[in-house]
Structure formats: C-alpha cells, structure tokens
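Engineer: 3D, please:
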Amino acid sequence: MTLVKAGVVVLDCAEPERLSVFYKEFLEGEQTDASANLVEIRGAGGIRLAFRRDVNATLPSWPRPENSLQAHLVFLVEHMDEAERRVVGLGGRPIETKDPAGPYEERRYADPAGHPFTLRLVPITAPKQG
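Structural biologist: Take a look at the predicted model:
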C-alpha cells in the first residue's frame, strides 16, 4: 500500500488568487480548493499546485547569483513556441535569453509574481511501425 497518494507544490506570493489564474490557464486546469490564504489548482495533466498568501515573501533572484535558487518548476512541453506564446500571453516573462548547455531545449521564465520556471521540450516520437 502506498502511503503518500499525491503531492502539492506550494508557491508563496502576495496575491494567490491572481497567480492561480496564470497557472490554471497555462496548465488548462481547474481550481480545486480555496480559502482566505490558499488557492489550489489541478492541471489537465494531473499536476497540483497551490498558492499561499505571504505579503512578505522574498523571491529568489535566479538566474542572478545574489540568492540561491530556492526552487523552480519544470514543465515538459511538446510545442515550445506555442507554450511560450501562452506563457507570455498570460503575463509571464522570459528571464534568460542565452541557450542553456545540456541535452534538452529549455527556455526560462518568471510567472507574474516572479517565481522562476522552465519549459523543457519533449521531442514528439512516432509510434513504432510493425
């Protein structure tokens, strides 16, 4: 029997209602719970995120070295340009313009509250024939 059934990543921010809309639209999801200080969503792919009110939250400065990268999200996408258009259209902004080293195509952004996240391209592979 599995003890832990699911997990939720919680992001601190000044306006959880507003930030939840950004991720709900980006992930094509739905709001699953809300209180005065916490909003939770579930994306269409099953990812669960929550947003907790903290008017004194200090965001990391990543990719600048002044603060450590406390945490960031990575979203796997099949269509990088389409995902980027959606992120920017919803109020996200690019935070790094140079190509990162590594085996994956990645682009980095900040959500409207300043939390960093990465879009990583997952190549579409055709099913095996025969």
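Engineer: please make it C-alpha for all contacts and neighbour counts, starting now.
Structural biologist: OK.
Engineer: measure the nearest residue to P123 once chain neighbours are set aside to R120 for me?
Structural biologist: The shortest distance from P123 to any residue other than its chain neighbours is 6.2 Å, reached at E78 (CA to CA, 6 or more residues apart in numbering). Distance check for E78 against R120: by CA to CA, to the nearest Å, it reads 8 Å.
Engineer: to compare with the earlier structure, here is another sequence to fold:
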Amino acid sequence: MALVKAGVVVLDCAEPERLAVFYKELLEAEETDATANRVEIRGADGTRLAFRRDVNATPPSWPRPENALQAHLDFVVEDLDEAERRVVGLGGRPLATKDAPGPFEERCYSDPAGHSFTLRLVPSTAPKQG
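Structural biologist: Here you go, the predicted structure:
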C-alpha cells in the first residue's frame, strides 16, 4: 500500500461555489463536500476537484508572461467544437495563443475565475485511410 496517495486537485478562487458550478456542469459531476470556504466535486469518471476560497486569489495570465501559467487542467473530448460551445455557454472563455499549429488537436480556455485548462481531442482509434 502506498504511503502517500493522490488526493484532489484544489483551485484557489474568490468564489468557490460559483466555480464549482462551472466544473460540475462541464464534467457532469456531483458535489461531494462543501464547507464555508471549500467545495469538492467528483466527476462520473472519479476525478475529484476542489475549490478553495482565497479572497486575494490572482488568476494566471497565460499566455502573457506576467503571472504566467501556474498550473492547468487537461480534459479529453471527442468533439472539440461541441465541447467549446459548452465551455463558453457555462462562462468559460477561449485563450488566444500565438502561432497555434493547425489543425487544432487541443484548445485552451479559462474558467470564470481565470484558471486555464485545455480540451484535448481523444486520438482516433480508427485505422488511417489511404
């Protein structure tokens, strides 16, 4: 048995309740624990995220160099366009990147509190044609 086990990814933010709703809707998750300063959710696949109140939280500024990328989340999707519509509909926003290669296999966004995350296309399992 491992001495240390993976726990939960925690994002600091000014409004944990609001950010939890964004990720609950995005991941079709359920709330598992909530206190005055922390909300935790669990996705259908078992992924756990928590959101902790920090009234002085400063969101990362990626891709701008000041305050840079502190950390980010990667999510896999089967349809980037559909997932992007959902993200934007929930209050997330696309992040512009310089010299982004195409065709896009992943896209970067920020959640309503400014944390960056990536939607990455699940690689096709179909054999190559031609």
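Engineer: list the contacts of the residue nearest to V9 of the second structure when sequence neighbours are not counted.
Structural biologist: Closest residue to V9 of the second structure apart from its sequence neighbours, by CA to CA, 6+ apart: L49 at 5.0 Å. Applying CA atoms under 8 Å, 6 or more residues apart in numbering to L49 of the second structure gives the contacts V8, V9, V10, L11, E40, I41, R42.
Engineer: ok, which pair from those residues is furthest apart?
Structural biologist: L11 and R42 (14.1 Å; CA to CA).
Engineer: what's the closest of the contacts of L49 of the second structure to R53 of the second structure?
Structural biologist: Checking these one by one against R53 of the second structure (CA to CA), the nearest turns out to be L11, at 8.7 Å.
Engineer: I'd guessed that closest one sits against A50; true?
Structural biologist: Yes - with contacts counted by CA atoms under 8 Å, L11 of the second structure reaches A50, the gap being 6.3 Å.
Engineer: the longest helix along the second structure vs the first structure - mean distance after superposition?
Structural biologist: Ordering each helix of the second structure by length in residues (DSSP state H) puts helix 16-27 first. Helix 16-27 of the second structure, aligned to the first structure and superposed, deviates on average by 0.4 Å (mean CA distance after the TM-score superposition for the first structure).
Engineer: identify all contacting residues around that helix.
Structural biologist: 13, 29-31, 37-41, 43-44, 50-53, 86-87, 90-91, 111-113.
Engineer: what strand or helix carries Q31 of the first structure?
Structural biologist: For Q31 of the first structure, the host element (DSSP states H and E) is strand 30-34.
Engineer: mind listing what's buried in that strand?
Structural biologist: By neighbour count on 16 or more other CA atoms under 10 Å, the buried set for strand 30-34 of the first structure is E30, Q31.
Engineer: ok, now stretch 15-34 of the first structure?
Structural biologist: Applying 16+ other CA under 10 Å to stretch 15-34 of the first structure flags 15-17, 19-24, 26-27, 29-31 as buried.
Engineer: over to stretch 117-130 of the first structure?
Structural biologist: F117, T118, L119, R120, L121.
Engineer: and what of stretch 90-100 of the second structure?
Structural biologist: L90, G92, R93, P94, L95.
Engineer: in helices, which of those fall?
Structural biologist: Per DSSP H, the subset of these in helices is empty.
Engineer: reformat those as a markdown table; add distance to E82 of the second structure.
Structural biologist: Shown next, in a markdown table, are those (distance: CA to CA, whole Å):
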| residue | distance to E82 of the second structure |
| --- | --- |
| L90 | 13 |
| G92 | 14 |
| R93 | 14 |
| P94 | 14 |
| L95 | 17 |
